[in-house]
Structure formats: C-alpha cells, structure tokens
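K.L.:
Fold the following.
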Amino acid sequence: MASSSAQLIYKTTITVIGAGQAGLSSAFHLKQLGLEPGRDFVVLDQSPRPGGAWQYRWPSLTLSTANRIHDLPGLPFSETVADTRAEEVPANSAVPQYFDVYERQFGLLVYRPVKVTVVCERDGLLRVETDKGLFSARGIINATGTWDKPYIPEYPGASLFEGSQLHTRDYQTADAFAGKHVLIVGGGISAIQLLDEISQVTDTTWVTRRPPVFEPGPFTPERGRQAVAMVEERVRQGLPPASVVSVTGLPITPAIEAMRKRGVLNRQPMFGEITPTGVRWPDGRTLDVDVILWCTGFRSSLDHLMPLMLREPTGGITMAGRLATMVAKDPRIHLVGYGPSASTIGANRAGRAAAQELTDYLGMGKNLN
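P.N.:
Next up is the predicted model:
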C-alpha cells in the first residue's frame, strides 16, 4: 500500500474485474499458479453478493430453460443444488448459490461491492480507479460481461412512443403485461423464451431484422465449436463479436413446437419507425401496441477501459493468444467472457488461458498442470 496525491493505492500484480463465471475461473487458475488472493491478485465485483449477472435474471428462467450451466473448475455444479427437482429451480437463485460456495471453498476473496470506474496508464502500471479506492496492477483480467450494456437500436420516433419500452434485462413476469399488446423485437433465444411466456397471457407480435433460422435436432458440441470458431475469427481480425445465434440458428425444442401450434411464431419483418401509439412498416402498414420489449441483446461492458485506447476503427478489439483472450495492442490486458468466450464453457477455458498467458508475460514462470 502506498500513498499518492493523498489517496491510498493498493498495489497488486493482477486485478481481476468481475466475479461471474469468467472471473471466478480466472481467479481459480491464478491461485493454482501459486498467486495469493488479496496479495498477488485481487478480484473486484460490483454486485453486492455472488452470482454475476445470473442473480438479476427473470424468476421464470429455470435451470431447464437456461442455456446449459457448465461446472466451474474443481467443483461440480450438481454438488451445490440440493433440490431433487433441480431442473425447475430458478437460475437466479441456484447459480448465485453455486458461485457463493465456490468462492468460499477455494478462498478466492472477492471484494464487493466495488465498482470500477476507469482503468488508465500511470507510471508504467495500470491504475484501476474504483468507488472504493485506487488499485495499481501490472496486468488485468477483465471479466465484466455484458449485462450492464443492454442494446436497443435507434429507430425514428422512439422518443414519441406513449407506451412502455423495456429491454430483456427489465423483464420479470409475463403477468405484468396482461391485457396489453406486446411487440417483441429480436430473434435470439431470450426473445423466443419471453415470447413463449408472454403470449400465454396476452396478445403479442414478434418482429425480427432477419428471418429466424430454426435448426432441427439438438445443439451438438460440433455446432458449438463451429460457432465459437467463427466468432473467434472475427475478434482476431479486430471486428466486433457476432451473436452465437446468428451462426448456429435456433434449435427446435418442444417449447418451439408448442409455440408453432399456438400460432405465436408468426414472425413479422422489422418496422421502419415508431409512432406515438405503435410502429409503422415501410409499406405504410401500422400496428398499435402498448409495450415494445427489446430482446436485442447486449454489448460488452468495456467503457472503463476506454482510456487505454484498445478499440479499432471497426469498433472491435483485436484479440490474440491461444484462445483469443489477450488484447493484441496491450498483452497486459486479457478479456474473458468476450467474443468466443462469452459462454459458460468458453469462460472456463478462457479463464485458464488468460491466467497462464498473463503470468507468463509478466515473468511469473509457473505452469498449470
């Protein structure tokens, strides 16, 4: 600890920003490499309790409807879910419980709630400014995910709409929309899940920018690898990551078959503008709605890294390293949960790669078994 400009600066070797799946995986592997939590590396998390973004998901998202939860290294998820009907347990309680047990079992010492406001260069080190003080580090593993950056595309007339505009992250229960006409925008898995729930209690209309592609059969590991490879190729070229669904399509599940039978998968093309009472298509057709629910995804939460000037003119960040976690412009910075590692299984592998490559770069010279 040292003093600078009357402010305490906590010195460490590596700062991990974020304690979701990617951050915890990174912290676990740093400890496996012999680094001591709280001294050689610190983990900062802005949420008041363990669970990452999972703790904020809607209550009806259960383990059976969520994308698969992959085990963190060293502790199977199944060991922390006591309910025999585990598939029906809400993900927003089961996953935080798992993360909490994981942090305590491996002594990962997460500091929370600590919000990182900016990271910048100072005297050859990385200065991490937070609402709880300043940290100085030689390297950073950034695992801040996307939940804080909901994306809503701009459309003419949006500010004039007299109804409600919400994003996926605002959703809680379908019953809140009873008696209202809900326009659901988006072609991803979350859009389908919310369309399913809301259409059972009220009128819905579904619009997407591109016609959705429904793929028969289960989502196989091979399809997953192909999708990850395509996203990885983009970030290695400095392009913004693409969504996995845009690569893999939507798997046809029993829920989707039931939606087809109910007639709620009647997808409409994207409208051209928003009116005070609804939307208007380019051909002049209009529709009055009470709610526009934007299921249009998220962007990577990386604003705090802006002073480091990592982005390319394309808007993306050129990534390097074995699993594309290392920022090519600055090998001291690793992004886990970005691009090809933006999934639970991808985050695990990325955490291991980032811990090994960053400690190698910093000359700490140990290897994971």
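K.L.:
going forward, measure contacts between C-alpha atoms and count neighbours the same way
P.N.:
OK.
K.L.:
all helices of the stretch 51-200 of the chain, in order?
P.N.:
For the stretch 51-200 of the chain, the helices defined by DSSP state H, counting those that start in this stretch occupy 91-105, 189-199.
K.L.:
Including mean neighbour count and distance to residue 234, could those go into a markdown table?
P.N.:
Converted to a markdown table, these look like this (neighbours: other C-alpha atoms under 10 Å; distance: least, C-alpha to C-alpha, whole Å):
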| stretch | mean neighbour count | distance to residue 234 |
| --- | --- | --- |
| helix 91-105 | 19 | 30 |
| helix 189-199 | 20 | 22 |
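K.L.:
can you redo those helices as a markdown table with distance to residue 323?
P.N.:
Shown next, in a markdown table, are those (distance: least, C-alpha to C-alpha, whole Å):
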| stretch | distance to residue 323 |
| --- | --- |
| helix 91-105 | 24 |
| helix 189-199 | 25 |
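K.L.:
Of these, which is nearest residue 24?
P.N.:
helix 91-105 (7.6 Å; C-alpha to C-alpha).
K.L.:
and the closest one, how far from the chain's centre?
P.N.:
17 Å (C-alpha atoms, centre = their mean, to the nearest Å).
K.L.:
Show residues contacting it.
P.N.:
20, 24, 50-52, 54-59, 61-63, 66, 75, 77, 80-81, 109-110 (C-alpha atoms under 8 Å, 6 or more residues apart in numbering).
K.L.:
Now for residue 283, how many residues are close by?
P.N.:
8 (other C-alpha atoms under 10 Å).
K.L.:
In three-state terms, label it for me.
P.N.:
coil (DSSP: H, G, I helix; E, B strand; the rest coil).
K.L.:
roughly how far apart are it and residue 272?
P.N.:
From residue 283 across to residue 272, the span is 9 Å (C-alpha to C-alpha, to the nearest Å).
K.L.:
try residue 50
P.N.:
41 Å.
K.L.:
what sits against the nearest residue to residue 71 once chain neighbours are set aside?
P.N.:
Excluding the flanking residues, the one nearest residue 71 by C-alpha to C-alpha, 6 or more residues apart in numbering is residue 77, at 5.2 Å. Taking C-alpha under 8 Å, 6+ apart, we find residue 77 in contact with 69, 70, 71, 98.
K.L.:
Which of the helices or strands spans residue 245?
P.N.:
helix 244-248 (DSSP states H and E).
K.L.:
run this one through as well so I can compare:
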Amino acid sequence: MTAPRSIAVIGGGQSALAVGYFLARLRRDAAQGRRESAPEFELLESRPEGGGSWADMWPSLRLFSPADFSSLPGMRMPQSREDTASAPEVVDYLRAYAQRYELPVSHSEEVSQIRRGGDHGFEIDATSGTRRADVVVMATGTWGRPFVPSVPGIDDFGGRQLHTRGYAGPAEFEGLRVCVVGGGNSGAQIAADLEPSADVTWVTRRIPRFLPDEVGGRELFAAATQQVEGHSRGVADLGDIVALPPVRAARGRGLRARWDLDRLIPTGVRWTDGSETPVDVVIWCTGFRPDLAPALSLELDRAGGAPQVRSDLTTASASVPGLYFVGYGDWCGPASATLVGVGRMARATVADIDSRYR
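P.N.:
Below you'll find the model as predicted:
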C-alpha cells in the first residue's frame, strides 16, 4: 500500500498533540533526508484556541502528579508554583507545545461527520467545508459527552442541576446547599473546592476509597499499565481518589461522603432511611463517555460498548482500515487518557500508520 498523502487528526487536545508530535518527526526526518517523504497532516480542533478540554475546566483543578510525570513526549511540563499544575498551567503548556513543534492545528473546525470516500480514504465534513484524508485518527476525548446516571426522581428535582463540565468554581454557589454526586477524583475535588463556602453534601455509590497520601501520578500510571497488560491487580486495588492537599484539607475539616442515596425529590434528596436533606443544586461528577459522534456513520464493530480495536495494536480500528483511536482510555492503550500515558500510544499509532501505508 502506498504512503498516505494526508492524515486528519480529529481533536486538538493532549492526545491529538501527542500524535501530531510523532507525525511532525516524520516531516522533520523527510526534510533532513532520512526518509523519502512524509504525509501531510492536520489537526482539526473545534475550540477557537488551544488547550483542549483543559481550557474548560475549573481553575482550582490540579493534576495528580508533578511535572516529571505529567508531560507529553519531547517537552517537559514546567514546574508548577504548587505541588502539581493547575488547569490554567496545563492549558499554557499545551499551547506552548503546539507552537514549539509547529503543529498544524486548525481551530474552530467542528467535525460533524466522517464517512468513507470511495474505494479508500475518508471524507470529513467540518466547519470550513469537506476535506479528504487517507487516514483518520480520532482524538476527540470524552469531555463533549458527559454522563449522568438514571437516578430515581432526577426529573422531579426543582433546583439546578449541572455536570462537572459546567462547574467553573465555587463563587456562584456561596451560601447554597450543594449536593455533589460522584466518588471519583472530580467529585472529591469539587466537594473540597466548595466546602469552605457552601453547605456540601457529598454522595458516592460506596465508601470513598482514598489512595495513600504518597501515591501520585507516577505510581498510578505504572499500576494502570501493569493492570491492562495483565501483570498485576492494578489501580483498582490502590483506591479511587488521589488525596491532593485541598482534598486532604477538606477531609480534615470534616468533609465526609454519604452512600445511602435513595432518590431525588423536588426539594432535595431522600436517603434510604426515609430522611431528607434540602438541596439547592446537584452537581453530577459522574464521568464521561468517548465522544465519537463524527465517526458514528462508519460501521464500527464494538466490544463492551467501545469500538473494537486490533489485538496487535490497540489504537487501530478492527473494522475500518485507516481509522485509529487515541486517548479514550484503557481500551485503546494503557493509561492513554493521561498526559503521561498517551505518548506511548501516540508513538505506536504513528509507527503503525507509517509501516502499513508506506
């Protein structure tokens, strides 16, 4: 098969940038005479500016690990003023990363549909028009597809409801009664963020499991990799929540979770013992699903709800040649949804494209 003339990377966040880095290396090698040619490529980003979904996150959100274990390939994240980087610092890093490697990111390009373009290749409908590509790498992440569980009474609640992606900080909730639902890191961090100024009720499905205070991003990445590769019991046996300093502080002030929610009622929540707690706001910190809407017109074989990928390289679609998935979670590479983990699968993706289509 001949080398691809063009590669479209759908997305402009951390996963797309990591793929772009390795594609840019092919371009550099061609310019320096170490290979005959390199494919043209473009990153199609729906946002008007760089930073990916990190630009939409609340300012106090912090990474789990220091810069050494929170970096994309080729460029180390600068040391933070605190123990770990905040969301605005990650945004600055991602924008500097794209600029340093001169990655061809086209902003404000919302991709609405990807379809087969004849005998081979793809047609991509985007904001500025339709373009063709021989290979498509899906790197849209999950931020665009928030998940809210089917909780009894959810439609009866008379107050405000929002998801993690709509949370911009504690200022607008000062003095309010807020129910934060979710036992993961976002739930713990948002509950801790609100605790000094709001009346917080934190709800989880089970007793929250905090990782030991000394466990950070490096240990999590190693455990996740071993878990997916079948070499250990992995992260699930360490715990669910990283005890960052703000979370530890809120816990020290008495922040506790309840896991006996029965249903929502018009004025708040009802517990399994029949008692009720009045609530003004419910914040659903209940996770996300892969945002693959542009590729739904393709006939994707699925396994466990996710697109099925080849066993020899986990980012390549098993049913659509030339289609790849990077950064959505363990089903497309161990720890691939993290800054430190996506580089490995980005490298493997570009290597596979180069070997199969040259």
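K.L.:
Any idea what the TM-score is?
P.N.:
Remark: TM-score between the superposed chains equals 0.84 [TM-score structural alignment, normalised by the length of the second structure]; 335 aligned residues with a C-alpha RMSD of 2.8 Å.
K.L.:
Residue 50 and residue 272 of the first structure - which one has more neighbours?
P.N.:
Shown here are residue 50 of the first structure and residue 272; by other C-alpha under 10 Å, residue 50 has more neighbours (24 against 15).
K.L.:
The more buried one contacts residue 19, correct?
P.N.:
Yes - assessed by C-alpha atoms under 8 Å, residue 50 of the first structure is found in contact with residue 19 at 7.4 Å.
K.L.:
which stretches of the stretch 101-250 of the second structure form strands?
P.N.:
Counting by DSSP state E, counting those that start in this stretch, the stretch 101-250 of the second structure has strands at residues 105-106, 113-116, 122-126, 129-133, 135-138, 160-163, 177-181, 199-203.
K.L.:
ok, back up a step: so which of the helices of the stretch 51-200 of the first structure comes closest to residue 146 of the first structure?
P.N.:
Of the helices of the stretch 51-200 of the first structure, nearest to residue 146 of the first structure by C-alpha to C-alpha is helix 189-199, at 14.3 Å.
K.L.:
and the strands of the stretch 101-250 of the second structure as TSV, adding distance to residue 235 of the second structure and mean neighbour count?
P.N.:
What follows is those, written out as TSV (distance: least, C-alpha to C-alpha, whole Å; neighbours: other C-alpha atoms under 10 Å):
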stretch	distance to residue 235 of the second structure	mean neighbour count
strand 105-106	34	21
strand 113-116	35	18
strand 122-126	38	20
strand 129-133	38	15
strand 135-138	26	24
strand 160-163	25	14
strand 177-181	22	25
strand 199-203	22	22
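K.L.:
I'd like those strands laid out as a markdown table, including distance to residue 277 of the second structure.
P.N.:
Listed next are the strands of the stretch 101-250 of the second structure as a markdown table, based on distance: least, C-alpha to C-alpha, whole Å:
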| stretch | distance to residue 277 of the second structure |
| --- | --- |
| strand 105-106 | 48 |
| strand 113-116 | 45 |
| strand 122-126 | 47 |
| strand 129-133 | 52 |
| strand 135-138 | 43 |
| strand 160-163 | 15 |
| strand 177-181 | 9 |
| strand 199-203 | 9 |
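K.L.:
What lies in contact with stretch 281-295 of the first structure?
P.N.:
So stretch 281-295 of the first structure is contacted by 152, 163-168, 180-188, 190-191, 270-273, 277-280 (C-alpha under 8 Å, 6+ apart).
K.L.:
neighbours around residue 288 of the second structure, how many?
P.N.:
Burial measure for residue 288 of the second structure: 17 neighbouring residues, criterion other C-alpha under 10 Å.
K.L.:
any idea what it aligns with in the first structure?
P.N.:
Correspondence of residue 288 of the second structure to the first structure, assessed by TM-score structural alignment: residue 298.
K.L.:
Would you confirm that its match contacts residue 146?
P.N.:
Yes - with contact defined as C-alpha under 8 Å, residue 298 of the first structure reaches residue 146; the gap is 5.6 Å.
K.L.:
residue furthest from the geometric center of the first structure?
P.N.:
Centroid-distance maximum for the first structure: residue 284 at 36.9 Å, with C-alpha atoms, centre = their mean.
K.L.:
Now for whatever residue of the second structure lines up with residue 287 of the first structure, how many residues are close by?
P.N.:
Aligning on TM-score structural alignment places residue 287 of the first structure opposite residue 277 in the second structure. By other C-alpha under 10 Å, 14 other residues sit near residue 277 of the second structure.
K.L.:
Against residue 68 of the first structure, how distant is residue 95 of the first structure?
P.N.:
11 Å.
K.L.:
now swap in residue 293 of the first structure and tell me
P.N.:
25 Å.
K.L.:
between those two, who's got more neighbours?
P.N.:
residue 293 (23 against 11).
K.L.:
can I assume the more buried one sits in a strand?
P.N.:
Yes - assignment of residue 293 of the first structure by three-state DSSP places it within a strand.
K.L.:
if I look at it, how far off is residue 361 of the first structure?
P.N.:
Applying C-alpha to C-alpha, the value for residue 293 of the first structure to residue 361 of the first structure is 45 Å.
K.L.:
Figure out how far stretch 313-325 of the first structure is from the centre of its chain.
P.N.:
17 Å.
K.L.:
could you check the distance from the alignment partner in the second structure of residue 147 of the first structure over to residue 261 of the second structure?
P.N.:
Matched across to the second structure, residue 147 of the first structure falls on residue 143, judged by TM-score structural alignment. The spacing between residue 143 of the second structure and residue 261 of the second structure, counted by C-alpha to C-alpha, is 26 Å.
K.L.:
again, but for residue 338 of the second structure
P.N.:
Taking C-alpha to C-alpha, one finds residue 338 of the second structure at 31 Å from residue 261 of the second structure.
K.L.:
before we move on, what about residue 155 of the second structure?
P.N.:
From residue 155 of the second structure across to residue 261 of the second structure, the span is 16 Å (C-alpha to C-alpha).
K.L.:
And residue 105 of the second structure, by the same measure?
P.N.:
45 Å.
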